[in-house]
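>>> I would like the atomic coordinates for the input below:
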Amino acid sequence: MIRMVAPAKVNLFLAIQCRRADGFHELETVFQAIDLADVIELETSPEGIHMTSDWPGLPAGKGNLCWRAAALLAESAGTSKGVEIRLNKKIPPGAGLGGGSSDAAAVLLGLNRLWELHLSPEELQTRAASLGADVSFFLQGGTALGKGRGEVLSALPTPHLWFVIGWPGVTLSTSAVYQDWDKQPSAGNTKLSEMLSALEATEASGIAAALRNDLEDTTLRLCPACAELKSTLLERGCSGALVSGSGAAVFGIARDKELADEVTAALSRRGLWARSASSLSSSETL
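Next comes the predicted model:
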């Protein structure tokens, strides 16, 4: 049996360049892995892919990226081995935190070991990209600049940051958010160069000032609870706050662990799902 930890991510920067001919969008984004994580146990079975999850209503078959990652690996590697996948879910699904993609990356890495496939990192990345752009990031982890759909990755320095992650309990469809953005495109004012400079300096205040997400206006319009959550994070002392990805999770950057825990507790008292988290480097991811 192999136990894998699958961390969440936030997008510190997300600029949409254009809609491509294939229907996807050309992006520039800065991913940051955080220590909020799902836990996955993988155990060899005689045949087939069998999956269970402790998150109510979460698909456990072909509708789940974990299952699809296992099926893809079995088919492409030509193995008849089976697996039992047990998913202990801590990252809310459909929240813009990359939980499903991270789970898929963990399954690829874990099964490569469990099934003794000996696939190279490059071979795993090829399979990851076919599952989704964010899956590619989670094979690398840490802090990274993503271009293309987000799958063309360059490692960046990892700052030491404390986050408050809030989620209003709403699941947003990524495709629906992008479709709405296409009708009313908007762009932030911060340039990528400002975020990259702030990361080089590893100063939380500079990173907070350089936050950008072109999808945020759309998400806040579709989900008023997200707008309220962002306002609360700022009012409680976070130096910056932003919708992560397409939402509906919103994160704030706190000056230290004490403030992160304090704001998290305040959100929890209001009945909201909230967690404090810190940044992870690539050596700490998966």
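>>> C-alpha only now, for contacts and for neighbours.
Will do.
>>> if I look at Gln140, how far off is Glu122?
11 Å (CA to CA, to the nearest Å).
>>> my bad, Phe138
Distance from Phe138 to Glu122, counting by CA to CA: 14 Å.
>>> one more, for comparison:
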Amino acid sequence: MTTNLSQLLACPAPAKLNLFLHIVGRRADGYHLLQSVFQLIDRCDSLDFYVRADRQIHRLNQVHGVPEENDLVVRAAKLLQQHCNIQQGADIYLHKCLPMGGGVGGGSSDAATTLLALNKLWQCNLSKESLMELGLQLGADVPFFIFGENAFVEGIGEQIQAVSTPEQWFVVIEPGVHVPTPTIFSSKELTRNTKPVRIADFSSAANVEWKNDMQAVACALHPEIAAVINWLKQFEINQGDAKMTGSGSCVFCAFPSEDAAKKVLQQVPNQWTSWIAKALQHHPINSKIN
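Sure, this is the predicted structure:
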């Protein structure tokens, strides 16, 4: 992995899982108020960055279903360039591994990695806090990936506190459907008044029903998600462990060891894409840019 001031290669953009996702209210402007714990995992997209002498920004490869001008990676690069009045540009190659529309934050993570890597390459010297503020313009999940630690997240996603999570492994299943987030949020059936919890409740494993309030709506719209959850429930260690992440469609379940996760993975029906991932405590790009 080459690292110098003209390029940064194999920069990881990890997925996240929502260990729970509660909707506790709604603002006057229509935005929903959330509580969640975001868990980083070691399943990642990867990006290569090459500095250009001109101000041109290009994505070097095709990404199915994502035109270059709409790609959060390109938008993130242009946003940073404009914010810092940078005279250089960048060529970016995106190695896509994470599913789109899966609720694992792939696009947001790619954007965050772009901001972190180009902040280093272009010598912008913005603080993490400044990058998080900039990232919020691209999406509510982007600041979390720049924050770079597992977090208790509140508000519309902008209130972030570091939280300790267990060392564990996850089986993740892609049901093969794409769930547009606005469809979930606009549903009349969506629960919007779950009782708020405290970060201390999560840290002490309090007797709270840790659920995903978006799951019921997504399952009603896409029975395949419900089918995956029902199949995975047979392997739960604790009731409710098998659940959807984000607004869907990926479904996951936690296990205490890699061996336990692998045993379940081997039994996943062939019609679903599935994989295992290890819980991370910190963003893996930190060692590359610090």
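>>> returning to what we had before: give me the more crowded residue out of Gln140 and Glu122 of the first structure.
Gln140 (21 against 9; other CA atoms under 10 Å).
>>> Show me what that one lines up with in the second structure.
Correspondence of Gln140 of the first structure to the second structure, assessed by TM-score structural alignment: Phe147.
>>> Count the residues that sit near the nearest residue to Asn61 of the second structure once chain neighbours are set aside.
Nearest non-adjacent residue to Asn61 of the second structure, counting by CA to CA, 6 or more residues apart in numbering: Tyr93, 6.0 Å away. By other CA under 10 Å, the residues close to Tyr93 of the second structure number 20.
>>> Kindly report the same for the one 3 residues further on.
Burial measure for Lys96 of the second structure: 17 neighbouring residues, criterion other CA under 10 Å.
>>> What sits closest to the aligned partner of it in the first structure if chain neighbours are left out?
Aligned by TM-score structural alignment, Lys96 of the second structure pairs with Lys89 of the first structure. Setting aside the residues directly before and after it, Lys89 of the first structure is nearest to Asp38 in space (CA to CA, 6+ apart), at 4.9 Å.
>>> Kindly report the same for Lys78 of the second structure.
Ile57 (7.3 Å).
>>> correct me, but that neighbour touches Ile86?
No - counting by CA atoms under 8 Å, Ile57 of the second structure stays clear of Ile86, with 11.6 Å between them.
>>> Mind checking which of the two has more residues around it?
Neighbour totals were compared for Ile57 of the second structure and Ile86, and Ile57 leads with 19 against 15 (other CA under 10 Å).
>>> so how far is Gly103 of the second structure from the more buried one?
28 Å.
>>> Now do the same contact list for Ala265 of the first structure.
Ala274 (CA atoms under 8 Å, 6 or more residues apart in numbering).
>>> so it sits in a helix?
Yes - under DSSP: H, G, I helix; E, B strand; the rest coil, Ala265 of the first structure falls within a helix.
>>> Can you state the mean residue-to-residue distance of the longest helix along the first structure versus the second structure?
In the first structure, with assignment by DSSP state H, the single longest helix is helix 99-114. Compared with the second structure after fitting, helix 99-114 of the first structure has a mean deviation of 0.4 Å; criterion: mean CA distance after the TM-score superposition for the first structure.
>>> residues in the second structure aligned with that helix?
Using TM-score structural alignment, helix 99-114 of the first structure lines up with residues 106-121 of the second structure.
>>> Quick one: residues in contact with that stretch.
5-8, 11-15, 45, 47, 49, 51, 72-73, 75-77, 80, 98-100, 124-126, 131, 135, 138-139, 141-143, 145-146, 285, 289.
>>> Which PyMOL command selects the buried ones in these?
This is the PyMOL syntax for the buried subset of the contacts of stretch 106-121 of the second structure, where burial follows 16 or more other CA atoms under 10 Å:
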select buried, resi 7+8+11+12+13+14+15+45+47+49+51+72+73+75+76+77+80+98+99+100+124+131+135+138+139+141+142+143+145+146+285
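>>> which residues of the stretch 101-250 of the first structure fall in strands?
For the stretch 101-250 of the first structure, the strands defined by DSSP state E, counting those that start in this stretch occupy 143-148, 152-155, 162-167, 212-213, 240-243, 250-254.
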